[in-house]
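Asker: Pasting the sequence and the predicted coordinates here, then a few questions.
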Amino acid sequence: MTVRVQTEDFDLSTEVAALRAENPKIGAVVAFVGTVRDLSDGEEVAAMELEHYPGMTEKALEAIVEEARRRWPGSELLIVHRVGKLYPRDQIVLAAATSAHRHDAFDACSFVMDYLKTQAPFWKKETTPSGARWVDARVSDDAALERWGIAAGNAVRDE
């Protein structure tokens, strides 16, 4: 399974080992782990709650993986995204890519994260000393997606 949305934590070593286990042609593995920061917009973050729309979220993540496979043939990809209440230093997301060569693995992993940050249907609410607030999308995330030739409003959708 290349896409999972779950409340449970994940183990980076176990996930990467499983991703590369079946393919002797893999020469590179790149993994990104996103974590909860304890600071956002100058305020301490006590917790972050991630919500999603079951079924729709997985379908969107699968479309991201398929687009990455189209761009980097031969790459294997994995996305594990957590939902629920998380705390500073908790792992939120794992994006991993394998390829025969390092540049393709780096690019595929970076693409997956740039795409995920703008197109995956997750909603984040931070709890700070000022109260709870929903986190808006960042202009810098849209700009990151555009470097792949995709305008933020024109992302590939799984039909």
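Answerer: Arrived safely.

Asker: all contacts plus neighbour counts: C-alpha atoms, from now on.
Answerer: Fine.

Asker: Please verify my assumption that residue 36 contacts residue 85.
Answerer: No: using Cα atoms under 8 Å, residue 36 is not in contact with residue 85, being 10.5 Å away.

Asker: Overlap of the contact sets of the two?
Answerer: residue 48 (Cα atoms under 8 Å, 6 or more residues apart in numbering).

Asker: ok, now which ones touch the residue nearest to residue 60 when sequence neighbours are not counted?
Answerer: Setting aside the residues directly before and after it, residue 60 is nearest to residue 120 in space (Cα to Cα, 6 or more residues apart in numbering), at 5.8 Å. Residues in contact with residue 120 (Cα under 8 Å, 6+ apart) are 57, 60, 61.

Asker: Residue 107: which of those residues is nearest?
Answerer: residue 61 (17.0 Å; Cα to Cα).

Asker: how close does the closest one get to residue 26?
Answerer: Distance from residue 61 to residue 26, counting by Cα to Cα, to the nearest Å: 23 Å.

Asker: and here's the other structure:
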Amino acid sequence: MLNSIRVLVQNDDFDLGSEYQKLLANDTENGAVVTFTGLVRDYNQGHQVLGLTLEHYPGMTEKALETIALEAKQKWPLGRITIIHRVGSLGLSEQIVFVGVTSKHREAAFSASQFIMDYLKNDAPFWKKEQTTEGERWVEFNDKDKDALSRW
């Protein structure tokens, strides 16, 4: 499938409906679409969160996300994959990440989507700094996310 992987790292927000339509466009062979959208929440790891800043290394980050998408395509029979990750300063309830996966069957689409998100939470080259009521703090990885990644 031509252009089956789209990876974007951007400051700007994204439109869920538009991204969903791009996954479906001219695709008659896949019957499953799974999407996930992550948002900035107001509480994390015992801290009241006021906002979030995400940093990355341009070029390296996109390559790492393309690599994980290719790995997902090797593990499951997938059609298209879209990964959009925002960087910069984000407020509460703003969209951070979008993962969209198509496949002929739902099992592969669900599994691949979880696999990609587990990778993003643990190994993707992003650094998160939360603005909290106690000041700024870098977000550390947690055991729950590491355990989720270990199943793959």
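Answerer: Sure thing, it's come through. In this text the structure is predicted, and so the values were computed from the model without any measurement.

Asker: What is the resulting TM-score of the chain superposition?
Answerer: The TM-score (TM-score structural alignment, normalised by the length of the second structure) is 0.94; 148 aligned residues with a Cα RMSD of 1.0 Å.

Asker: Can you list which of the contacts of residue 120 of the first structure carry over to the second structure?
Answerer: Retained in the second structure: 57, 60, 61, out of the contacts of residue 120 of the first structure (criterion both residues aligned by TM-score structural alignment, their matches' Cα atoms under 8 Å).

Asker: Can I get these in CSV including secondary structure, neighbour count and distance to residue 42 of the first structure?
Answerer: Converted to CSV, these look like this (DSSP: H, G, I helix; E, B strand; the rest coil; neighbours: other Cα atoms under 10 Å; distance: Cα to Cα, whole Å):
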residue, secondary structure, neighbour count, distance to residue 42 of the first structure
57, helix, 20, 30
60, helix, 19, 31
61, helix, 26, 31
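
Asker: Give the aligned equivalent of residue 44 of the second structure in the first structure.
Answerer: When the first structure is aligned by TM-score structural alignment, residue 44 of the second structure is paired with residue 40.

Asker: Same question for residue 85 of the second structure.
Answerer: Using TM-score structural alignment, the equivalent of residue 85 of the second structure in the first structure is residue 81.

Asker: do residue 100 of the second structure as well
Answerer: Using TM-score structural alignment, residue 100 of the second structure pairs with residue 96 in the first structure.

Asker: Its match: what's it in contact with?
Answerer: Per Cα under 8 Å, 6+ apart, neighbours of residue 96 of the first structure: 16, 29, 30, 31, 32, 77, 78, 79, 109.

Asker: Could you count how many residues lie near the closest residue to the fifth one other than its chain neighbours?
Answerer: In space, and not counting its chain neighbours, residue 32 of the first structure is closest to residue 95: 5.2 Å by Cα to Cα, 6+ apart. When counting by other Cα atoms under 10 Å, one arrives at 25 neighbours for residue 95 of the first structure.

Asker: Residue 95 of the first structure is in contact with residue 77, isn't it?
Answerer: Yes: counting by Cα under 8 Å, residue 77 is a contact partner of residue 95 of the first structure at 7.4 Å.

Asker: Common neighbours of those two, please.
Answerer: Going by Cα under 8 Å, 6+ apart, residues that sit against residue 95 of the first structure and also against residue 77 are residue 109.

Asker: ranges for the strands of the second structure?
Answerer: 5-10, 32-39, 43-44, 47-56, 78-86, 88-91, 95-103, 126-132, 135-138 (DSSP state E).

Asker: burial count for the counterpart of residue 64 of the first structure in the second structure?
Answerer: Mapped onto the second structure by TM-score structural alignment, residue 64 of the first structure lines up with residue 68. Look at residue 68 of the second structure: counted by other Cα under 10 Å, it has 19 neighbours.
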